[in-house]
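[1] Predicted model, plus sequence, below.
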Amino acid sequence: MDEYAPLIRCGAATAGNDHRLGSSEAPPAIISIYLGDQLSSILDTITMEGCCTKSDRQFVRMGMTMLPQLPKDLTDRNRTSPIAFTGNKFEYRMVGSSQSMAGPNIYINAAVAQILEQAADRLEAAEDKELECHNIIRDFYQNHKRIVFNGNGYSREWKEEAAKRGLPDFRDTVSALPQMVSETSLALFEQQHVFTRSEISSRLEINLQTYSKQINVEASIMVEMCRKSIIPAVIGYVGKLSDSLSKQEARGLSVNAQQQLVTTVQTALNQAIEATEQLHVCIAKALSYKDEVLKQAQIYRDEVVQQMQLLRSHVDLMETYTDKAFWPFPSYDDLLFRL
């Protein structure tokens, strides 16, 4: 996991997963392993040639004396670790729900096979197999201990600590995917007879194209929703407000609050119209790089996605002010509480 961390990160690199990693109880993009206090203590003991201390087993207090005491699990509950030991297995938690596990499993199995091959070579050449097995565990743990982290993966301190340890941090799909064709990854695939260079290069190109197509579809739909539904609806609402404002002014009523409301909505509307047209321009720019898949994906990430976020901020503001009768789509309130 340490030596091939960039490749393992590629296994979870998708456009949708960029929104998930690092939040909502999903692990961060930095590859680390949670071993738990008990297993970490055992490995530390092997490394330091000491004696392992027994972990104190705590119990769950249910608050009722008639219920039996249940021992707390010594393994992981914290969902902020990309790879965690859970008693009898390791869980790889980064993969998105829409993904196939085939690709991530290929990368993990290839990496595990490579490391097991190194261990097997040492064991086969050793006279004292048991001693050499101990030495292999010690050496592997000492050389790759930097990837072990049992704390909060969401914390700012962990990001700083990961940088100090030299752990790679590929925060988005476009940054991660080129690691598929790094010299380390290519050597792994060739030595394990998994992929040739041309095969893995073609897979990189397909993954980049998939990312670009997904962002293109989302951005194009966003433009269409704004042009055909949201902007006309808000224009109609502003017109209604203006008519009401004119009638109140004609009667000599105070309209300061209404004027402020009209100004706020109109300003957000103007910004949304401008952002919509700019998003359309960004999409056209990205499409012009159809023969340069990496460059195209970078434009979608750096320009299209950023413009989508800007447009959404303006639309979200308009949604909070626009009369429900005018708004063309279900609001968050409708989706969460009224279905």
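    Ah, there it is.
[2] C-alpha from now on. contacts and neighbour counts both.
    Fine.
[3] Going by neighbour count, list what's buried in stretch 77-92.
    By neighbour count, and taking 16 or more other Cα atoms under 10 Å as the criterion, the buried residues in stretch 77-92 are 79-86, 92.
[4] Alongside the first one, take a look at this:
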Amino acid sequence: MEDHYFGNIKGNILEFMEDVDHELYRKGIPLKTRHNEVAPNQFELAPLYQEENLAIDHNLQIMETLIKVADKHSMVALLHEKPFAGVNGSGKHFNWSIVDNTGTNYFEPSKSPLKNISFLLAISAVLLGIKKFGGILRASVADAGNDYKLGANEAPPAIMSVYLGEFINDLLDLIEKASTINEKEVNEITLGIQNLPKVNKDYSDRNRTSTVAFTGNKFEFRALGSSSSPAESGTTLNLIAAYGFDEIYKRIEAKKGDDVKRKALEVVKEIITETKDIRFEKNGYSQDWHEEAVKRGLPNAKNTPQALKLFLTDDVIKVFSKYNILTERELRSKIEVKLEGYVKRQKRLNTNMR
């Protein structure tokens, strides 16, 4: 009964984790936490928050270090998403924010009214991007091992929805209900953001069934498999945000008048209405949500082949090419390689499970 989430880590496991700590520290990868997880002999660790490129490189080194150090301790580190049927599998949480070269985090509510407009625009850009390209966010985590885990009452469902928390949701609803965006409305809205309570970070992290959750000053993408590189998810989130900001810029430029703040909030108001379908605050595991998602027209790719097809729609091919990420030929080649890898891994999994 002592082997539970809040229990002490067993002595031999603690020795292993301390060795992992020391090895990673030598490589310049400090960890911030380690603890038991819910499955037997399952544990969690988390590195410090870093710039995306570096964080992804460090994540891959952590995986390699876990395997090597485990072997020295006569153990095996299982990075498979679902190594045993009937118990919880493993995954990664991708914490993602947008910070400029001055250190300003655009997902951090501020006491400055001007910066709060930036906050609303950044949130809107992500909502707009996920509304348009949520399918490829799902495809970015498509993998044979992850197919066994997504939606299995331990990971978020394969439906890409966004949880913003009570305070942000109420604020967006306030903006949407405003009949016109005048100076009075602008002041009320910016004051609302300014007064967001500090406990917002805790409130926004309460729904663990959400695929994408706003957690105070960042978004947390919770569908990544434990054996996968975070690189593709990071690329996809960056692409989604780039599309959203690009679209917002075009809309602001197209509006008449010189009041940029008013025009920006008018665009935010439009996007809030357009993206309401992807906002969901309740239980993502429930059958009601799966039925509701169908009504809202949200994609729900239940396996890797279905998900990878979403990379090959005309809109996706165009946006990858537009931002010089992948040409159509490169994108199709990538999907071929992924499908081949899926088939090979599925064969290995089926062999091991018999």
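    All right, it came through fine. In this text the structure is predicted, and so the values were computed from the model without any measurement.
[5] In strands, which of the buried residues of stretch 77-92 of the first structure fall?
    Secondary structure of the buried residues of stretch 77-92 of the first structure is defined by DSSP state E; positions in strands are 83-85, 92.
[6] Against residue 270 of the second structure, how distant is the most centrally placed residue in the second structure?
    Nearest to the mean C-alpha position of the second structure, by Cα atoms, centre = their mean, lies residue 221 at 1.6 Å. Look at residue 221 of the second structure and residue 270 of the second structure: by Cα to Cα, to the nearest Å, they are 25 Å apart.
[7] Aligned counterpart of residue 214 of the first structure in the second structure, please.
    Residue 214 of the first structure is assigned residue 345 in the second structure as its aligned equivalent, the criterion being TM-score structural alignment.
[8] likewise residue 318 of the first structure?
    For residue 318 of the first structure, no residue is aligned by TM-score structural alignment.
[9] Wait, residue 318 of the first structure touches residue 265, no?
    Yes - shown here, residue 318 of the first structure and residue 265 form a contact pair, counting by Cα atoms under 8 Å, at 6.2 Å.
[10] what about stretch 155-165 of the second structure, start to end distance?
    Using Cα to Cα, first and last residues of stretch 155-165 of the second structure are 19 Å apart.
[11] start and end residues in the first structure for that stretch, please.
    Aligned by TM-score structural alignment, stretch 155-165 of the second structure corresponds to residues 26-36 of the first structure.
[12] Can you point out the buried residues in that stretch?
    For stretch 26-36 of the first structure, the buried set under the neighbour-count rule, 16+ other Cα under 10 Å, comprises 26-36.
[13] Among these, give me the pair with the biggest separation.
    Longest distance between any two of the buried residues of stretch 26-36 of the first structure is 19.8 Å, between 29 and 36; criterion Cα to Cα.
[14] How about residues contacting stretch 175-188 of the first structure?
    Contact partners of stretch 175-188 of the first structure, identified using Cα atoms under 8 Å, 6 or more residues apart in numbering, comprise 4, 6-7, 9-10, 13, 110-111, 114, 170, 196-197, 200-201, 204, 207-208.
[15] Only whichever of those residues are buried, select them in PyMOL.
    To isolate in PyMOL the members of the contacts of stretch 175-188 of the first structure that are buried, counting by 16+ other Cα under 10 Å, one can use:
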select buried, resi 4+6+7+9+10+13+110+111+114+170+197+200+201+204+207+208
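[16] Narrow the contacts of stretch 175-188 of the first structure to those in helices?
    Here DSSP state H is the test, and the contacts of stretch 175-188 of the first structure give 6-7, 9-10, 110-111, 114, 197, 200-201, 204, 207-208 as lying in helices.
[17] Pull the most distant pair out of those.
    The distance between the two most remote of these (Cα to Cα) is 26.7 Å, for 114 and 208.
[18] where along the stretch 101-250 of the second structure do the helices fall?
    When assigned using DSSP state H, counting those that start in this stretch, the helices of the stretch 101-250 of the second structure occupy the ranges 113-139, 144-147, 166-177, 183-194, 200-203, 231-254.
[19] what's the closest of those helices to residue 62 of the second structure?
    Proximity to residue 62 of the second structure, assessed across those by Cα to Cα, is greatest for helix 231-254 (14.3 Å).
[20] got the angle for the closest one vs helix 113-139?
    The directions of helix 231-254 of the second structure and helix 113-139 differ by 130 degrees, with axes from the mean of the first three to the mean of the last three Cα atoms, to 10 degrees as the criterion.
[21] Please verify my assumption that residue 45 of the second structure contacts residue 35.
    Yes - Residue 45 of the second structure is in contact with residue 35 according to Cα under 8 Å; the separation is 6.9 Å.
[22] related to what we said a few turns ago, output the helices of the stretch 101-250 of the second structure as JSON lines; include the columns distance to residue 292 of the second structure.
    Putting these into JSON lines (distance: least, Cα to Cα, whole Å) gives the following:
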{"stretch": "helix 113-139", "distance to residue 292 of the second structure": "16"}
{"stretch": "helix 144-147", "distance to residue 292 of the second structure": "22"}
{"stretch": "helix 166-177", "distance to residue 292 of the second structure": "19"}
{"stretch": "helix 183-194", "distance to residue 292 of the second structure": "30"}
{"stretch": "helix 200-203", "distance to residue 292 of the second structure": "24"}
{"stretch": "helix 231-254", "distance to residue 292 of the second structure": "24"}
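[23] Of all those, which one is nearest residue 72 of the second structure?
    Between residue 72 of the second structure and the helices of the stretch 101-250 of the second structure, the shortest separation by Cα to Cα is 25.9 Å, and it involves helix 144-147.
[24] What is the most widely separated pair among the ones in strands among the buried residues of stretch 77-92 of the first structure?
    Checking these against each other with Cα to Cα, the farthest-apart pair comes out as 85 and 92, at 9.4 Å.
[25] Residue in the first structure paired with residue 218 of the second structure?
    Per TM-score structural alignment, residue 218 of the second structure is aligned with residue 89.
[26] Apologies, that question was intended for residue 232 of the second structure.
    Residue pairing (TM-score structural alignment): residue 232 of the second structure is matched to residue 103 of the first structure.
[27] Report the spatially nearest residue to that match, omitting neighbours in sequence.
    Leaving aside its chain neighbours, residue 103 of the first structure sits nearest to residue 11 (6.1 Å; criterion: Cα to Cα, 6 or more residues apart in numbering).
[28] Next: residue 279 of the first structure.
    Spatial nearest neighbour of residue 279 of the first structure, excluding adjacent residues (Cα to Cα, 6+ apart): residue 307 at 5.8 Å.
[29] count of residues packed around residue 307 of the first structure?
    A total of 21 residues lie near residue 307 of the first structure under the criterion other Cα atoms under 10 Å.
[30] mind checking which helix or strand it is in?
    Element membership of residue 307 of the first structure [criterion: DSSP states H and E] is helix 305-321.
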